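> Next come a sequence and a model predicted from it.
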Amino acid sequence: MVKEIAPNLSYHYWGLGVRGLELGEEADPSVIVRGSEFNHDKEIEMEDDEGHMGTATTRMSSYRTKASASPSFTDKCRYREGWEDIWLLLLGSDDGEGNIRKQTHTGTSNAYDYTFKVNVESPQDPYFATIYNGFAKTVNDAYKYEDCLLSEFELSGSNEEAPTYTVTFQSNFPKFHQTNPTRTFPNTTIFPKSAEVRIYIAPQGSYTEETIAQYEYPCYLDWSLSVNNNIEGVACSGDAFGESTKVLGNREGTFNITLPWTEATKNLEYKFMGGNTNVATTTVSPNNDIKTVWIVMTSAQIGSNVGVNYKTIIKIPRIVMTAVNSPQSGSDAKQLELEGNIEESGTESFIETIITTALSDLHIDNTPSN
């Protein structure tokens, strides 16, 4: 008797390809994501065919009504390994003339500044992606998820752990028995560590890196930023079984952070209750407390460019605080928990992200389909 061996799950790996706006159904896996978790969330839905037959049941048979998937994965914020492309899928980067907002970083030849933000004046459709999940132990056991739209994004970190992001897509049911995508990686993987993350919480307004510096809260415990596009996959009459038409929902965004309750942070609670007025006020205000939040992550130097580092600046111009509270009993250290909803003004992007990186081009596949 031949004994079989079940291989380890570690042989799984996945790749991402952004579909160019003129491309057809799919994109090649242009970048391999060295992530830690992948959830296929694929589902085949069934319904019963019922009718009276003069027996003890009305269930005669069942049939398939829908096949769909919502793949998701988690990874650190790895430059050149999908981090920049995720922001393209979330916000876009259209400059108004159909070009990606990219420029060579001042004084360098191999560092680039990408700006990702919603084009409020001329809203653009989001990019589609194709996700491949390979299995290196065998040849034709990969899955290919087509027509992927980014539905949910969450970025989180703490004072002890490097920040990670999780993205969830709405896609067609995956094609299976696919050939494994080619695995290629940069020689070194670069991502921000916990000590390389700076959080700034300022009164709502416009800032530069210099002017917002006074509002840094360096001693945070944990934080998270999330965006939910509430995308649904709807099976329309013209869609083949396993495919769906993607329907954009109402976008929602939140920001949360936990800080030690100290002389430096306690006024955030009083400002919230007082409607961001005089901190000495003693009565609650009907006015909202609106903040501008920056998350800045600085990593390794880019090549030989002294003073030029891999860097991500996430600007959230308008967050309406919904709760700022600290416990008033217990034996643990006193903490301050902040929660807020991201609001949109209609005149600027609800988030703007600037990434300085050595990646010369985003992983967009513009090869026409045959």
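Sure, I can see it. Numbers count the residues shown, from 1 in each chain.

> okay, CA-based contacts and neighbour counts for the rest of this
OK.

> Lys117 touches Thr353, doesn't it?
Yes - between Lys117 and Thr353 there is a contact under C-alpha atoms under 8 Å: 6.6 Å.

> Wasn't Lys271 part of a helix?
Yes - remark: Lys271 belongs to a helix, assigned using DSSP: H, G, I helix; E, B strand; the rest coil.

> With Asn133 as the reference, measure out to it.
From Lys271 across to Asn133, the span is 48 Å (C-alpha to C-alpha, to the nearest Å).

> Between these two, which is the more surrounded one?
The neighbour comparison of Lys271 against Asn133 (other C-alpha atoms under 10 Å) goes to Asn133, with 26 against 20.

> what's the closest non-adjacent residue to that one?
Closest residue to Asn133 apart from its sequence neighbours, by C-alpha to C-alpha, 6 or more residues apart in numbering: Trp14 at 4.2 Å.

> Remind me what the strand or helix carrying that neighbour packs against, helices and strands.
Under the criterion of DSSP states H and E, Trp14 resides in strand 12-19. The contact analysis (3 or more C-alpha pairs under 8 Å, 6 or more residues apart in numbering; DSSP states H and E) places strand 12-19 against strand 31-33, strand 129-135, strand 364-365.

> What is the helix or strand Leu259 falls within packed up against?
Element membership of Leu259, judged by DSSP H and E, is strand 252-260. On a contact count with 3+ C-alpha pairs under 8 Å, 6+ apart, strand 252-260 meets strand 222-228, strand 335-342.

> List the buried residues for it?
The neighbour-count check on strand 252-260 (16 or more other C-alpha atoms under 10 Å) flags 253-260 as buried.

> Repeat that for stretch 295-303.
295-299, 301-302.

> Restricted to strands, list the residues you listed.
Cross-referencing the buried residues of stretch 295-303 against strands under DSSP state E gives 295-299, 301.

> Val324: which of those is nearest?
Ile295 (18.8 Å; C-alpha to C-alpha).

> In contact with Glu37, which residues?
Neighbouring residues of Glu37 by C-alpha atoms under 8 Å, 6 or more residues apart in numbering: 73-75.

> Please produce CSV containing the residues you listed, extended by neighbour count.
Listed next are the contacts of Glu37 as CSV, based on neighbours: other C-alpha atoms under 10 Å:
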residue, neighbour count
Phe73, 18
Thr74, 19
Asp75, 20
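
> this is the comparison structure:
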Amino acid sequence: MEAYASTSFVLPGKTEPLISIKNAITACALLFAALANTAFAELTTTQESAKTRGIILYNQYKAISATPFLSIAAEAGDHEAQYYLGESLRRKNHYMNPEARKWYEASAAQGDLYAMIQLGRSEKDLCQISNDCPSDQKQPIEWLKQAQNIAKPKAENGDAESMYIMYELTVDKNWLKRAADAGHPIAQYWMGITEKQGEGFFLPWQRQESIEKWFKASAEGGYPKGMREYAIFLGEKNDMDGYRKWNEKSALTGYVSTIFEYGSDLAHEPDLYGYPLDAVKGYALIYMLKELDGGGGMQADVKDQLQKISSKITSEQIAEAKKVAESWKETHPPLSFFPEKLSH
């Protein structure tokens, strides 16, 4: 059985004639993590619903609101809910407290590589600050080594997400490139971003071709942020049809940034990309974003944009727009900032 690398993104060495006690212990630990996957909890309908709601709230930067929902599935043994509960608790407190660590460790015990990485990155651990960490608490470097020992063989065997995890573990750009070449849409997005920021050596026209290649691949792979970047790239090339197509596709995923942009474009606030004027739908899309009161810094922009659009339409049209907003929420994915799974 394989340890989990995802929800939802070792080179052969010499064979030793003998294995040390330390290596045997490590091997047993890895075997335990792998075998733990056979015992993943099967959630009830209520627990699964709570998990889904918790992750939606987490992706809207509402960590405090997400906690009670994630707790239901985490206590039932779901490794992904345990990971996100650990994330929510750590984000709320701004450091690794004992409660957050407990849930990361529960998730890591089931082979969740993301939980292992966060445990390995825990520089701000409350017990270290108070100098009372349990004597048997595994050190951060041990978690990172365990994650790498699981991820590297899978990456070498062609698993794209394991390649991306190896990049997160090592910050080796070669792993990011390999993951992108293997079709990982988040890795493709980051290849495009880093090249757009000036990394790599290209002739001027080659850089633009490479950036377009990566954003296009990420967009076609279904990554909302990749769709947005590809839309922006096409807009800068004066391909307005391409911009409108990919900006709308990104908005249809629930991605907050493109919903704001799409609504503004439809309402012609401003009119930059040639959308037919639809101020009612534009108002509706911006109005939906009022519920994002947890984080993300959207509310000032939302309030300002709604005031501009409302000056163009009647009170009856505003009432209609609010109905359109409700209908959209019922028929489209939930709003999301699509934060990186491995937050910092």
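Structure received. None of these values were measured; they are calculated from a predicted model.

> TM-score of the superposition?
The TM-score (TM-score structural alignment, normalised by the length of structure 2) is 0.23; 144 aligned residues with a C-alpha RMSD of 7.2 Å.

> for the ones in strands among the buried residues of stretch 295-303 of structure 1, which one is nearest Asp48 of structure 1?
So of those, ranked by how close each gets to Asp48 of structure 1 (C-alpha to C-alpha), first place is Ile295, at 50.5 Å.

> Test my guess that the closest one contacts Glu352.
No - shown here, Ile295 of structure 1 and Glu352 do not form a contact pair, counting by C-alpha under 8 Å, at 10.8 Å.

> which neighbours do those two share?
By C-alpha under 8 Å, 6+ apart, Ile295 of structure 1 and Glu352 have these common neighbours: 314-315.

> Which residue ranges of the stretch 51-200 of structure 1 form helices?
Secondary structure of the stretch 51-200 of structure 1 (DSSP state H, counting those that start in this stretch): helices at 83-91.

> if we can go back for a sec, ranking the helices and strands packed on strand 12-19 of structure 1 by burial, who's on top?
strand 129-135 (a mean of 26; mean count of other C-alpha atoms under 10 Å).

> Compute the inter-axis angle for that one and helix 83-91.
140 degrees (axes from the mean of the first three to the mean of the last three C-alpha atoms, to 10 degrees).

> Does anything pack onto strand 129-135 of structure 1? Which helices or strands?
Secondary elements touching strand 129-135 of structure 1 (3+ C-alpha pairs under 8 Å, 6+ apart): strand 12-19, strand 142-158.

> so which of those strands comes closest to Asn341 of structure 1?
strand 142-158 (13.9 Å).

> Out of the helices and strands packed on strand 252-260 of structure 1, which is closest to Met46 of structure 1?
Nearest of those (C-alpha to C-alpha): strand 222-228, 27.6 Å.

> quick one: contacts of that closest one?
In contact with strand 222-228 of structure 1 (C-alpha under 8 Å, 6+ apart) are residues 151-159, 251-259.

> and the angle for the strand holding Leu259 of structure 1 with strand 142-158?
Using the same axes, to 10 degrees: strand 252-260 of structure 1 against strand 142-158 is 40 degrees.

> so strand 252-260 of structure 1 versus strand 222-228, what angle?
Angle between the axes of strand 252-260 of structure 1 and strand 222-228 is 180 degrees (criterion: the same axes, to 10 degrees).

> in the stretch 151-300 of structure 2, which spans are helices?
160-170, 173-181, 185-196, 204-220, 224-236, 240-252, 256-266, 279-288, 299-310.

> Now render the ones you listed as a markdown table, adding distance to Ala325 of structure 2 and mean neighbour count.
Below are the helices of the stretch 151-300 of structure 2 laid out as a markdown table (distance: least, C-alpha to C-alpha, whole Å; neighbours: other C-alpha atoms under 10 Å):
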| stretch | distance to Ala325 of structure 2 | mean neighbour count |
| --- | --- | --- |
| helix 160-170 | 35 | 23 |
| helix 173-181 | 36 | 20 |
| helix 185-196 | 29 | 23 |
| helix 204-220 | 25 | 19 |
| helix 224-236 | 20 | 24 |
| helix 240-252 | 13 | 20 |
| helix 256-266 | 11 | 23 |
| helix 279-288 | 5 | 25 |
| helix 299-310 | 13 | 15 |
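
> I'd like the ones you listed as JSON lines, with distance to Ala108 of structure 2 appended.
Shown next, in JSON lines, are those (distance: least, C-alpha to C-alpha, whole Å):
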{"stretch": "helix 160-170", "distance to Ala108 of structure 2": "15"}
{"stretch": "helix 173-181", "distance to Ala108 of structure 2": "23"}
{"stretch": "helix 185-196", "distance to Ala108 of structure 2": "23"}
{"stretch": "helix 204-220", "distance to Ala108 of structure 2": "29"}
{"stretch": "helix 224-236", "distance to Ala108 of structure 2": "28"}
{"stretch": "helix 240-252", "distance to Ala108 of structure 2": "32"}
{"stretch": "helix 256-266", "distance to Ala108 of structure 2": "31"}
{"stretch": "helix 279-288", "distance to Ala108 of structure 2": "36"}
{"stretch": "helix 299-310", "distance to Ala108 of structure 2": "36"}
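
> wait, which of the ones you listed is closest to Ala66 of structure 2?
Taking C-alpha to C-alpha, helix 256-266 is the member of these nearest to Ala66 of structure 2, at 18.1 Å.

> name the helices or strands packed onto that closest one?
By 3+ C-alpha pairs under 8 Å, 6+ apart, helix 256-266 of structure 2 packs against helix 240-252, helix 279-288.

> Tally up the residues packed near the closest residue to Lys102 of structure 1 other than its chain neighbours, please.
Of all residues beyond its chain neighbours, the one nearest Lys102 of structure 1 is Tyr114 (4.5 Å), with distances taken as C-alpha to C-alpha, 6+ apart. Neighbour count of Tyr114 of structure 1, defined by other C-alpha under 10 Å: 26.
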